[in-house]
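A.B. asks: Okay, here's the prediction I keep looking at, along with the sequence it came from:
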Amino acid sequence: MIPSLADVDAHLVGQRPLPWLARLPRFLREFLYFGVKEARACLFVVLFFAAVFTVPRAGLFGLPRYDVLLVVALGIQAWMLATRLETWDEFKAICLFHAVGFALEVFKTSPAIGSWSYPDHAYTKVLGVPLFAGFMYAAVGSYVIQAWRLFDLRVRHHPPHWMAALVAMLIYANFFTHHYIGDYRWYLAACALGLYARSTVLFRPLDRDRSMPLLLAFVLIGFFIWIAENISTFFHIWSYPNQIGAWAAVHVGKWSSWALLVVMTFTIVANLKHIKERIHVAD
């Protein structure tokens, strides 16, 4: 009998390894469960990118590829709500990620800016951006929310929420303003470094708490998003100007942008009521 996803989740948060794994050294057990929990937290990302890899560029059933990806994203989101993998409060936060990401996409792809473009036709393009694009930002928020539950995350020495919110808003604003008044990302990164220098995230791969600097988590998540961005551009989901003739790797500088975006995403998630209760704010 194949276990349901609810059964899998119950086992993952139950802190007891499968009997046949109990004979393995602790390091291997924890490493294995860490990987499984990470994969499970990436459920939305995995399902969505499976569609990215498998939907032909010509589309399906007469529907352009971007529109098919929108249908897939909506279907995944509806399923996660129906099966209670996400609560309505979490869904509202994910909608906020979608809106914030979509607004950024509209600005960045506008003729005056032209940072990147969506070259293919779609019926669901608005201001040159296919509606599925916001789900790529929402996927990051979904991962953070799912990881919080599966790893029983807690944060120690989090900065005051108003300070975190201010830095997050400045980070978001810089994505727009750096085209006009200069790029201040490294100044903002320095602010984030000082703000979160003492912050530690506690997580539970199996039955014992482990910890790591919260800043390291931001950098690592940003790195994997940068990898996903390279994959997406390779499949021509969108293209940077230097990728129009032939694909080229996304500049490593984008890693810093994604890491800062993760800071902003984390700040939004940290204000969800059931998560905020698990955050210790530094004195």
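C.D. replies: Nice, I can see it.

A.B. asks: Please count neighbours and contacts with C-alpha atoms only from this point.
C.D. replies: OK.

A.B. asks: For residue 263, give me its contacts.
C.D. replies: Each residue near residue 263 by Cα atoms under 8 Å, 6 or more residues apart in numbering is listed here: 168, 218.

A.B. asks: Where does it sit: helix, strand or coil?
C.D. replies: helix (DSSP: H, G, I helix; E, B strand; the rest coil).

A.B. asks: how about the strands of the stretch 101-250 of the chain, start to end?
C.D. replies: 125-126, 129-130, 154-158, 200-203, 210-213 (DSSP state E, counting those that start in this stretch).

A.B. asks: Next up, the contacts around residue 163.
C.D. replies: By Cα under 8 Å, 6+ apart, the contact set of residue 163 is empty.

A.B. asks: where exactly do the helices run in the stretch 101-250 of the chain?
C.D. replies: Using DSSP state H, counting those that start in this stretch, the helices of the stretch 101-250 of the chain run over 133-150, 161-181, 185-195, 214-234.

A.B. asks: Please report the number of neighbouring residues for the residue nearest to residue 242 when sequence neighbours are not counted.
C.D. replies: Ranked by Cα to Cα, 6 or more residues apart in numbering and with sequence neighbours excluded, the top spatial neighbour of residue 242 is residue 248, at 7.1 Å. Residues contacting residue 248 under the criterion other Cα atoms under 10 Å number 14.

A.B. asks: and the comparison structure, right after this:
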Amino acid sequence: MHAIRQLFRFAYLEALSCLFPALIFLTLAVLKVVHVPYIPRYDLILLVCIAIQIFMLWSKLETWDELKVICLFHVIGLGLELFKVHMGSWQYPQEAWTKIGGVPLYSGFMYASVASYLCQAWRRLQVRLEGWPRSLWTIPLGAAIYLNFMTHHYIYDFRWVLTLLLFVLYFRTWVHFKVGKEQYRMPLIASFLLIGFFIWIAENIATLLGAWQYPNQEAGWSLVSIGKISSWSLLVIVSFMIVGQLKHVKETQSHHTDFSIKG
């Protein structure tokens, strides 16, 4: 019974952490069937996303520090979207006032929602990392993974090389988290794959609801290629590396401050 209670408690904490992306999915679902006159759908989604962000801050479900990380991801996501849409990887076929280079501004919130989940899960589950590699290796590798999403259109796709480097760099890294008073841990690589898989499921739901469209879905919706799991896993890894690096730096600074005070 204790294990079942812990499982439900973990599911509850995860659900709370997923509130931002869940509300975005709800918005996509509602606006798929409800049409508001005179306001393009993409623009309405943007307004709702902004309202959700304000609500998350007002209700203290998110902190101001977490908002800074979310804004960073918004910019990173929009940059990737602008390039990918330009290259024809996917498209946003509907008209909107708030489209730049064929990309509606609400799309950045989908990346921001991943950051929101990571930050909130980190706080609620009291995540602690063991064996986190040096910044000398994590930052260049994260940058290389992000750039590979763009450069593979021109040169060789280094996805699997980068994946191998990830295993080499992080195979000794463990994620410690708490559910209630119980402490658990799992390999960081396993958490990357699990999150990537669930985001792939979310991607199928999002394309079904018309959030964006892949070229093979122009004639009608079809299942997103299973190969996208590797892409989403790498994207989540970059997200986790950024959040993890920021948390690591903050903890290090806090430790030095405490040491100075005690000294």
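C.D. replies: Perfect, thanks for sending it. Computed from a predicted structure; not experimentally measured.

A.B. asks: can I get the strands of the stretch 101-250 of the first structure in JSON lines with distance to residue 73 of the first structure?
C.D. replies: JSON lines is the format used below for the strands of the stretch 101-250 of the first structure (distance: least, Cα to Cα, whole Å):
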{"stretch": "strand 125-126", "distance to residue 73 of the first structure": "15"}
{"stretch": "strand 129-130", "distance to residue 73 of the first structure": "12"}
{"stretch": "strand 154-158", "distance to residue 73 of the first structure": "29"}
{"stretch": "strand 200-203", "distance to residue 73 of the first structure": "29"}
{"stretch": "strand 210-213", "distance to residue 73 of the first structure": "32"}
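
A.B. asks: Would you tell me which one of the ones you listed is buried the most?
C.D. replies: strand 129-130 (a mean of 23; mean count of other Cα atoms under 10 Å).

A.B. asks: compared with the second structure, how much does that one deviate?
C.D. replies: Once fitted to the second structure, strand 129-130 of the first structure is off its aligned match by 0.3 Å on average (mean Cα distance after the TM-score superposition for the first structure).

A.B. asks: Against which helices or strands is that strand packed?
C.D. replies: Other helices and strands packing on strand 129-130 of the first structure, by 3 or more Cα pairs under 8 Å, 6 or more residues apart in numbering; DSSP states H and E, are helix 88-109.

A.B. asks: Onto which residues of the second structure does the helix it packs on map?
C.D. replies: Here helix 88-109 of the first structure aligns to the second structure at residues 64-85, judged by TM-score structural alignment.

A.B. asks: That stretch against the first structure, how far on average?
C.D. replies: Mean for stretch 64-85 of the second structure is 0.9 Å (mean Cα distance after the TM-score superposition for the first structure).

A.B. asks: mind listing what's buried in that stretch?
C.D. replies: Across stretch 64-85 of the second structure, burial judged by 16 or more other Cα atoms under 10 Å covers 66-67, 69-74, 76-78, 80-81, 84-85.

A.B. asks: buried residues in stretch 73-80 of the first structure?
C.D. replies: Using 16+ other Cα under 10 Å as the test for burial, stretch 73-80 of the first structure gives 73, 76-77, 80.

A.B. asks: what do you get for stretch 191-203 of the second structure?
C.D. replies: If you call a residue buried by 16+ other Cα under 10 Å, then stretch 191-203 of the second structure has these buried ones: 191-193, 195-197, 199-200, 203.

A.B. asks: Which part of the first structure matches it?
C.D. replies: Using TM-score structural alignment, stretch 191-203 of the second structure pairs with 217-229 in the first structure.

A.B. asks: Average offset of the matching stretch relative to the second structure?
C.D. replies: Here the mean offset of stretch 217-229 of the first structure against the second structure after fitting is 0.7 Å, by mean Cα distance after the TM-score superposition for the first structure.

A.B. asks: distance of residue 131 of the second structure from residue 173 of the second structure?
C.D. replies: Distance check for residue 131 of the second structure against residue 173 of the second structure: by Cα to Cα, to the nearest Å, it reads 5 Å.

A.B. asks: Need the contact partners of the match of stretch 191-203 of the second structure.
C.D. replies: 250, 252, 254-263.

A.B. asks: Next: stretch 239-249 of the second structure.
C.D. replies: So stretch 239-249 of the second structure is contacted by 69, 73, 114-115, 118-119, 135, 138-139, 142 (Cα under 8 Å, 6+ apart).

A.B. asks: For the helices of the stretch 101-250 of the first structure, give me a markdown table that also has distance to residue 244 of the first structure.
C.D. replies: Below are the helices of the stretch 101-250 of the first structure laid out as a markdown table (distance: least, Cα to Cα, whole Å):
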| stretch | distance to residue 244 of the first structure |
| --- | --- |
| helix 133-150 | 19 |
| helix 161-181 | 22 |
| helix 185-195 | 27 |
| helix 214-234 | 10 |
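
A.B. asks: just those helices: most buried one?
C.D. replies: Among the helices of the stretch 101-250 of the first structure, helix 133-150 has the highest mean neighbour count (mean count of other Cα under 10 Å), at a mean of 22.
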